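> Next input, structure requested:
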Amino acid sequence: MSKVKAAVFASGAGSNFQSIMESSNLPCEISLLVCDRPGASVIEKADKLGVPTYVFNPKEYGSKQEFEGTLVSKLQDLNVSWIFLAGYMRIVGPTLLNAFEGKIVNIHPSLLPDFPGKDAIGQAYKAGVKKTGVTVHYIDAGIDTGPIIAQESVEVLENDTEETLKKRIQQVEHQLYPKVIQQIVK
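Next comes the predicted model:
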């Protein structure tokens, strides 16, 4: 029996993409990396791992609806059932949401609902909290508001810098995301 197909959406370095790809017992086949930033280093990671890529520049489209429509067609052509956002720095719009309802998952570097949106680690660090963490959640029409699947805490240490905190959060992300994928994909 062939595995369920999934796509990973990423915009940057791709450390979560790589941790997903290196996970053993992945219950799905990652059949596409979608990247909205030509030149992002995640593209090179995908090439090295033999994962096909679809790279686009949103500025070349007339609207979000237009590029998301193109993405939906591409994903449906590949029989993709799940989308895993891994540092994808765009708000998912209704075109993608409706086509993959309940099948788009995101990882966010805070204990949601605290510190949604961009620079969650910086927000937590500047707020002086004693604890932050990682959340994996389903996507809905809001920003980091979808139903939470899993969370893991990361203590903010007295001698932490924003960079040391970020590294520890990423270590948790790299363990938690593949584990959640194994739990939810059937």
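
> can we go C-alpha only for contacts and neighbour counts from here?
Will do.

> what number of residues lie near residue 83?
Residues near residue 83, counting by other CA atoms under 10 Å, number 24.

> ok, it touching residue 103?
Yes: the criterion here is CA atoms under 8 Å, and residue 83 meets it with residue 103 at 6.3 Å.

> now the helices for this protein?
Here the chain has its helices, by DSSP state H, at 15-21, 41-49, 64-77, 94-99, 120-127, 162-184.

> want to put them side by side, so please do this one too:
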Amino acid sequence: MSCRIVVLISGSGSNLQALIDQLDTPADIVGVIANRPQAYGLQRAAAAGIANECLDHQDYTSREAFDQALMARIDAYQPDLVVLAGFMRILTPELVSHYRGRMLNIHPSLLPRYKGLHTHQRALEAGDVEHGATIHFVTQELDGGPLVVQGRVSVLTNDNPETLAARVQLVEHQLYPLAVNWFAQGRLRFDAEGARLDEELIGPDGLRMEDHLQLNEA
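Next up is the predicted model:
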């Protein structure tokens, strides 16, 4: 039985494309929803034969009204998992609660460092020697749900926010399919104690992508 996945996007959809290219059975992307009409990710979905639509947040008078409409559109696909792939919206508590345990997000930092925006600039300003991206379950705390897995890159002496972001994005394109495949295979879940992989509770720092890619390739 397939794991039905809805992906939410706001922009180019590069992580969406990574999911399209790398998800394994039983993962099945059944719908893509954007909140911006110009989001290029909608074209990526169409090219892959995936149902897609835009729900423009500017058409709604409040965040609550938009999220109510969004929930209705998501639920029409009957998803098992909702994946935030560059979805640039702060979600209402009602929406987050509705998908508790079945919504994942990717964030471009090694959480809990640098929640919010401008993560690459902040890592450089702090003099960090490594940076990266994190997959986590979504809770009502912004970028604060239980960590699943992180991917790392070294920060180079000549890096600027753009070069660092480009290398982190390459990591993201491996990281997200890894975690979503785990969920689709029934290996990853979220309970009252936190995130679990193969029934083992994941620690507060999350797993290291590099360790699990090596296991997958062995």
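
> TM-score them against each other, please.
The TM-score (TM-score structural alignment, normalised by the length of structure 1) is 0.93; 185 aligned residues with a CA RMSD of 1.4 Å.

> still on that earlier bit, how about the helices of structure 1 in CSV, adding distance to residue 144 of structure 1?
Output for the helices of structure 1, formatted as CSV (distance: least, CA to CA, whole Å):
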stretch, distance to residue 144 of structure 1
helix 15-21, 17
helix 41-49, 22
helix 64-77, 19
helix 94-99, 14
helix 120-127, 11
helix 162-184, 16
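
> how many neighbours does residue 120 of structure 2 have?
Residues lying near residue 120 of structure 2 (other CA under 10 Å) number 23.

> List the contacts of it.
For residue 120 of structure 2, the contacting residues are 108-109, 131, 161-162, 164-165, by CA atoms under 8 Å, 6 or more residues apart in numbering.

> Most widely separated two among the residues you listed?
For these, the farthest-apart pair by CA to CA is 109 and 162; their separation is 14.1 Å.

> Look at these two and report which has more neighbours.
residue 109 (28 against 11).

> separation between that one and residue 34 of structure 2?
Per CA to CA, to the nearest Å, residue 109 of structure 2 is found 23 Å from residue 34 of structure 2.

> what about residue 57 of structure 1, neighbour count?
Neighbours of residue 57 of structure 1 using other CA under 10 Å come to 11.

> isn't it right up against residue 34?
No: using CA under 8 Å, residue 57 of structure 1 makes no contact with residue 34, being 10.9 Å away.

> quick revisit: just name the most buried of the helices of structure 1.
Stretch with highest mean neighbour count among the helices of structure 1: helix 15-21 (a mean of 20; mean count of other CA atoms under 10 Å).

> After superposing, tell me the mean distance of that one to structure 2.
Comparison of helix 15-21 of structure 1 with structure 2 after fitting gives an average deviation of 0.4 Å (mean CA distance after the TM-score superposition for structure 1).

> next one: that helix to chain centre, how far?
10 Å (CA atoms, centre = their mean, to the nearest Å).

> Stretch 71-84 of structure 2 too?
Remark: stretch 71-84 of structure 2 is offset 14 Å from the chain centroid, using CA atoms, centre = their mean.
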